[in-house]
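# coords please:
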Amino acid sequence: MGRFVVSPATHKTDGGRFLASFSVQRSQGNGSYCRVFRFDKTFASHNAARLFAVTQGWLQTSMQHPPEC
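Model prediction:
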């Protein structure tokens, strides 16, 4: 997504639902940036969790000044 690499991921819970997460990476010159975002919300399907992760990754990388954690 632009100058960032966003990698969405899903994880199946013991209860059969799915968790969403994504990582954002950027390398520029001598510096690099990598951050992982994990969410507490669970989803009924792998596809729903993946769509959420992709959407959150897009929002994070499209903001001019993303919030700090």
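
# contacts, neighbours, all on C-alpha from now
OK.

# what segments of this protein are strands?
5-12, 18-28, 31-43 (DSSP state E).

# which strands and helices sit next to the longest one?
By that I understand strand 31-43. Contacts defined by 3 or more Cα pairs under 8 Å, 6 or more residues apart in numbering; DSSP states H and E place strand 31-43 against strand 18-28.

# could you list the buried residues of the strand it packs on?
Across strand 18-28, burial judged by 16 or more other Cα atoms under 10 Å covers 18-24.

# got a list of contacts for that strand?
Counting by Cα atoms under 8 Å, 6 or more residues apart in numbering, strand 18-28 makes contact with 3-13, 32-46, 49-50, 52-54, 57, 61, all of which sit outside it.

# let's see this one next, to set against the first:
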Amino acid sequence: MNSDHTPIAVGKYLVSPLAKQQGEGRFAASVSIRSGRGSATHDRVMRFSGLFDNAASALHYATEHALGWIRERSLPACV
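Predicted coordinates:
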């Protein structure tokens, strides 16, 4: 069983977290971070190694990591 969360638009990115049920009722987290349009679309997928007790926790974890990844790329470069 997969639990999708409504995609979140963050600037030029579309964040789509996913929780997938594993054995023993635990959930794995992953997230897609998409940018661009048409043939210039880029999709980064992150899969996390930890397991969570419920889908909501897995979705929250995946979303927070995606937002952190986006924030890192939004910081000005050091001179």
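
# thinking again about what came up before, dump the strands of the first structure into JSON lines; add distance to His65 of the first structure as well.
Compiled in JSON lines, those are given as follows (distance: least, Cα to Cα, whole Å):
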{"stretch": "strand 5-12", "distance to His65 of the first structure": "17"}
{"stretch": "strand 18-28", "distance to His65 of the first structure": "15"}
{"stretch": "strand 31-43", "distance to His65 of the first structure": "15"}
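
# so how far is Asn30 of the first structure from the spatially most central residue of the first structure?
In the first structure, the centroid-proximal residue (Cα atoms, centre = their mean) is Phe22; its distance is 2.2 Å. Phe22 of the first structure sits 24 Å away from Asn30 of the first structure, taking Cα to Cα, to the nearest Å as the criterion.

# need the counterpart of Asn54 of the second structure in the first structure.
By TM-score structural alignment, Asn54 of the second structure lines up with Ser45 in the first structure.

# just to check, its match is in contact with Gly15?
No - Ser45 of the first structure is beyond contact range of Gly15, at 12.0 Å (criterion: Cα atoms under 8 Å).
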